[in-house]
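Participant: make a model of this:
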Amino acid sequence: MIDDFAKALPRRKSVGVPVGNVMVGGDAPIVVQSMTNTDTADADATVAQVSALARAGSEIVRITVDRAEAAAQVPHIKERLERIGVTVPLVGDFHYIGHKLLTDYPDCAAALDKYRINPGNVGFKAKRDTQFSQIIDLALKHDKPVRIGVNWGSLDQELLTKLMDENAESATPVSASAVMREAIIQSGLLSAERAEKLGMGRDKIILSAKVSQVQDLIAVYADLARRCDYALHLGLTEAGMGTKGIVSSAASMGILLQQGIGDTIRVSLTPEPGGDRTREVQVAQELLQVMGFRAFVPVVAACPGCGRTTSTVFQELAQDIQDHIRVSMPKWREDYPGVEELNVAVMGCIVNGPGESKHADIGISLPGTGETPSAPVFIDGEKVTTLRGPGIADEFKQMVLDYIEKRYGNGTKSSSDAA
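Facilitator: Sure thing, here's the model as predicted:
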């Protein structure tokens, strides 16, 4: 049936992992997470950015713990966040000396909600297994989950060399990129197996296998998902800046999510000069929302414009409403439960305007070039009024706010109510 193609595949069954007050995997919704770019030793800057990311909707925030000064500040950062009502789980990102920092700073180990381990640099040669074991033992001591995060740029070179040598001797050798992908997968699975042998349950282990190229990411996670039931963290190692980063993240993760793969996502955007770090949270939310997996904010649909829409009124109105919604959402979530499911349409001419507006919860069809200067408004599929004159935009914005108050203000709105 053609309807089958309009649905994502059933979600892959994974083992749920509690990270602070957030569940990752199992039957839990796909989780949005982010990472700070502040120096964690600067507690003021880190508290401010974690708070901003959490307010933007990040459900887990990762912070760098790279040296003693950073580790010493982690418990103070956690305490200050809790004092201002920010309870987002904090993940410590460790490379090279995580075993030492977690040992020397037990308050840091206790304050963090999860430890991220990179098996490619947790230690080298004889020290690797010992230092990996130390981190797992500390996670068990403090009852913390771990993410075993493999990155192609810091891949275990011993494992990669071994697989390259085996491939060279094979009667049916594969490409170097295929060997690299297999090394990434094996690094994660072997590390998880080692963690289990040390006593860590599967409900304490999350895996990630990050690369920079879209096709490689899809191939790695599709294979990894078939070979284990650990919760999976999706994301490119670095997506890039601006449009390129957004498209790369959406293209790669969108395909995997449609296949039912992925329990938590991070969009690793490079911020533009002076840009806002919270942009990566917005993109992650929008990806999940447009694919129908989560609802975070009301959707504002607007036509792209053409020769019939020489006026910019519909564009300005759509932007005004969208900006107002995003600014208002922290309060609206409390005052108007279910408001994130609202659909608003702001259309620019008579061709598709009335039809699109009827399919939204509330919509307006503004006049295009040469059309009568009037704008019919539709609520729940029915035309309720026609706006005219220079105040059309302000009148419609007020109608949207009135609609939200009426429909969601009693706190009983749900998806089933709209069916």
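
Participant: alpha carbons only for contacts and neighbour counts from here, please
Facilitator: Fine.

Participant: which ones are touching Ala52?
Facilitator: For Ala52, the contact set (C-alpha atoms under 8 Å, 6 or more residues apart in numbering) comprises Thr278.

Participant: does it belong to a helix or a strand, and which?
Facilitator: Under the criterion of DSSP states H and E, Ala52 resides in helix 43-56.

Participant: so Thr386 belongs to a strand, correct?
Facilitator: Yes. Checked against DSSP: H, G, I helix; E, B strand; the rest coil, Thr386 lies within a strand.

Participant: ok, it - contacts?
Facilitator: Contact partners of Thr386, counting by C-alpha under 8 Å, 6+ apart, are Ser374, Ala375, Pro376, Val377.

Participant: so which elements touch the helix or strand just after the helix holding Ala52?
Facilitator: Past helix 43-56, heading to the C-terminal end, the next element that is a helix or strand (DSSP H and E) is strand 60-64. With contacts defined as 3 or more C-alpha pairs under 8 Å, 6 or more residues apart in numbering; DSSP states H and E, strand 60-64 has these neighbours: strand 31-35, helix 43-56, strand 90-94.

Participant: compute the inter-axis angle for the first one and strand 90-94.
Facilitator: Calculated by axes from the mean of the first three to the mean of the last three C-alpha atoms, to 10 degrees, strand 31-35 forms an angle of 50 degrees with strand 90-94.

Participant: now tell me what touches strand 31-35 from outside.
Facilitator: In this structure, residues lying in contact with strand 31-35 by C-alpha under 8 Å, 6+ apart are 24, 53, 57-63, 263-268, 280-281, 284-285.

Participant: before we move on, the earlier item: what's the offset of the helix holding Ala52 from the middle of its chain?
Facilitator: In terms of C-alpha atoms, centre = their mean, to the nearest Å, the centre of helix 43-56 is found 17 Å from the chain centre.

Participant: I have a second one here; can you model it like the first so I can compare?
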Amino acid sequence: MTRQAISELRLHRTTTVRVGSVNIGGGAPIAVQSMTMTDTADIEATAAQCIELADAGSDMVRITVNQDEAAKAVPDIKQRMLDSGCTVPLIGDFHYNGHLLLTRHPKCAKALDKYRINPGNVGTGNRRDEQFQTICGIAKVNGKPVRIGVNGGSLNQDLVMEKMQANTDKDLGLASEEIINECMVISALESTELALRSGLTEQQIIISCKVSRPRDLIRIYRALATQTTQPLHLGLTEAGMGLKGLVWSAAAMGTLLSEGIGDTIRVSLTPSPNGDRREEVYAACELLQSLSLRAFAPSVTACPGCGRTTSSTFQELAQRVQVYIRSMMPTWKMQYSGVEEMTVA
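Facilitator: Okay, here's the model as predicted:
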């Protein structure tokens, strides 16, 4: 399929949300996101991994902000990135206590380019809305966008029980997975409305609904695409390790992207012990490049091998070429316009 044909499939037009220097939605290039796995309080290690992920092709980098020490470290992490020439947006990932951390650490709130809020664990009962609105209020004051990140593992159980009971009372005959998928969409849309009532604009809200199974993710995002024009962040949660994580992520996100659904993506791979975190970035870039949605690096075409190939020379050569290209891309992108479009055979 040609690049023109793919672009014509992008019929789900969304609102543009600016995250730092990167536009999300509104027809902008689909952005790759990654997440560090360092202790955020370790400024040196976290800044180094942010830079490493950016050099690998990540357009945005997310870090955990889970305690006071992490929140205090954020401004220094951002400054180290800038000092090294790394300008990718820095996103703060908040669970449970984000309203407290952002309130206690205004420098952290200012340094971050976007806040991720999980409406399922921002609070319980009446405090859920109050604490959610606190984060939205801080985002409004600082002019920051938010991602309303609904997650299947922390979905509002009050909403689930309400829908389960209605299914029983009205004899609707829905399977439990259908009800949970519906609740994911409802949670995202209701949280978006609450964010708007809290003073945020449509230009400040990105939505995600992450689950672990490709089939459910496809159904949820197809439903979202018919009910909102907010930019959509795609990704499986807990995709898994290695081959399984790659295949499941590609099956889910490739389907949606080919339908024109999705404005930013993350391939959430579980790394092997001492593994390379950049692998999730490479996977996301390859997925987009395979659909001709973006170009990140020259594509290496290599023989898969068969009974006619008795030597490992071609395998070793292909591997060396791939490693070399990845190592040189940060430099080549600065020096040679269009190098990403090349094919190496």
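
Participant: could I get the helices and strands packed on strand 60-64 of structure 1 as a markdown table with distance to Lys331 of structure 1?
Facilitator: Output for these, formatted as a markdown table (distance: least, C-alpha to C-alpha, whole Å):
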| stretch | distance to Lys331 of structure 1 |
| --- | --- |
| strand 31-35 | 20 |
| helix 43-56 | 11 |
| strand 90-94 | 23 |
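
Participant: and of those, who's closest to Ala231 of structure 1?
Facilitator: Distances from Ala231 of structure 1 to each of these were compared using C-alpha to C-alpha; the minimum, 11.2 Å, belongs to strand 31-35.

Participant: flag every buried residue along that closest one.
Facilitator: By 16 or more other C-alpha atoms under 10 Å, the buried positions in strand 31-35 of structure 1 come out as Val31, Val32, Gln33, Ser34, Met35.

Participant: any idea which of these is the one closest to Gln315 of structure 1?
Facilitator: Nearest to Gln315 of structure 1 among the buried residues of strand 31-35 of structure 1: Val32, at 29.0 Å, using C-alpha to C-alpha.

Participant: mind checking how far that closest one is from Ser58 of structure 1?
Facilitator: When distances are taken as C-alpha to C-alpha, to the nearest Å, Val32 of structure 1 and Ser58 of structure 1 turn out to be 6 Å apart.

Participant: got any residues that touch both of those two?
Facilitator: Common neighbours of Val32 of structure 1 and Ser58, counting by C-alpha under 8 Å, 6+ apart, are Val281.

Participant: quick one, what contacts Arg128 of structure 2?
Facilitator: Contacts were defined as C-alpha under 8 Å, 6+ apart; by that measure Arg128 of structure 2 touches Pro119, Asn121, Val122.

Participant: how about 6 Å then?
Facilitator: Residues touching Arg128 of structure 2, when contacts are defined by C-alpha atoms under 6 Å, 6 or more residues apart in numbering, comprise Val122.

Participant: how big's the offset between stretch 73-83 of structure 2 and structure 1?
Facilitator: Compared with structure 1 after the fit, stretch 73-83 of structure 2 shows a mean deviation of 0.9 Å (mean C-alpha distance after the TM-score superposition for structure 1).

Participant: on that earlier part again, in the helix holding Ala52 of structure 1, what counts as buried?
Facilitator: Counting neighbours by 16+ other C-alpha under 10 Å, one finds that the buried residues in helix 43-56 of structure 1 are Ala43, Ala45, Thr46, Val47, Gln49, Val50, Ser51, Ala52, Leu53, Ala54, Arg55, Ala56.

Participant: mean distance between that helix and structure 2 after superposition?
Facilitator: Once superposed with structure 2, the aligned residues differ from helix 43-56 of structure 1 by a mean of 0.9 Å; criterion: mean C-alpha distance after the TM-score superposition for structure 1.

Participant: quick one: the residue nearest to Ile255 of structure 1 when sequence neighbours are not counted and Leu236 of structure 1, what's the gap?
Facilitator: In this structure, Ile255 of structure 1 finds its nearest non-sequential neighbour in Ile218, 7.4 Å apart by C-alpha to C-alpha, 6 or more residues apart in numbering. With distances defined as C-alpha to C-alpha, the gap from Ile218 of structure 1 to Leu236 of structure 1 amounts to 10 Å.

Participant: again, but for Gly355 of structure 1
Facilitator: For Gly355 of structure 1, the distance to Leu236 of structure 1 equals 39 Å [C-alpha to C-alpha].
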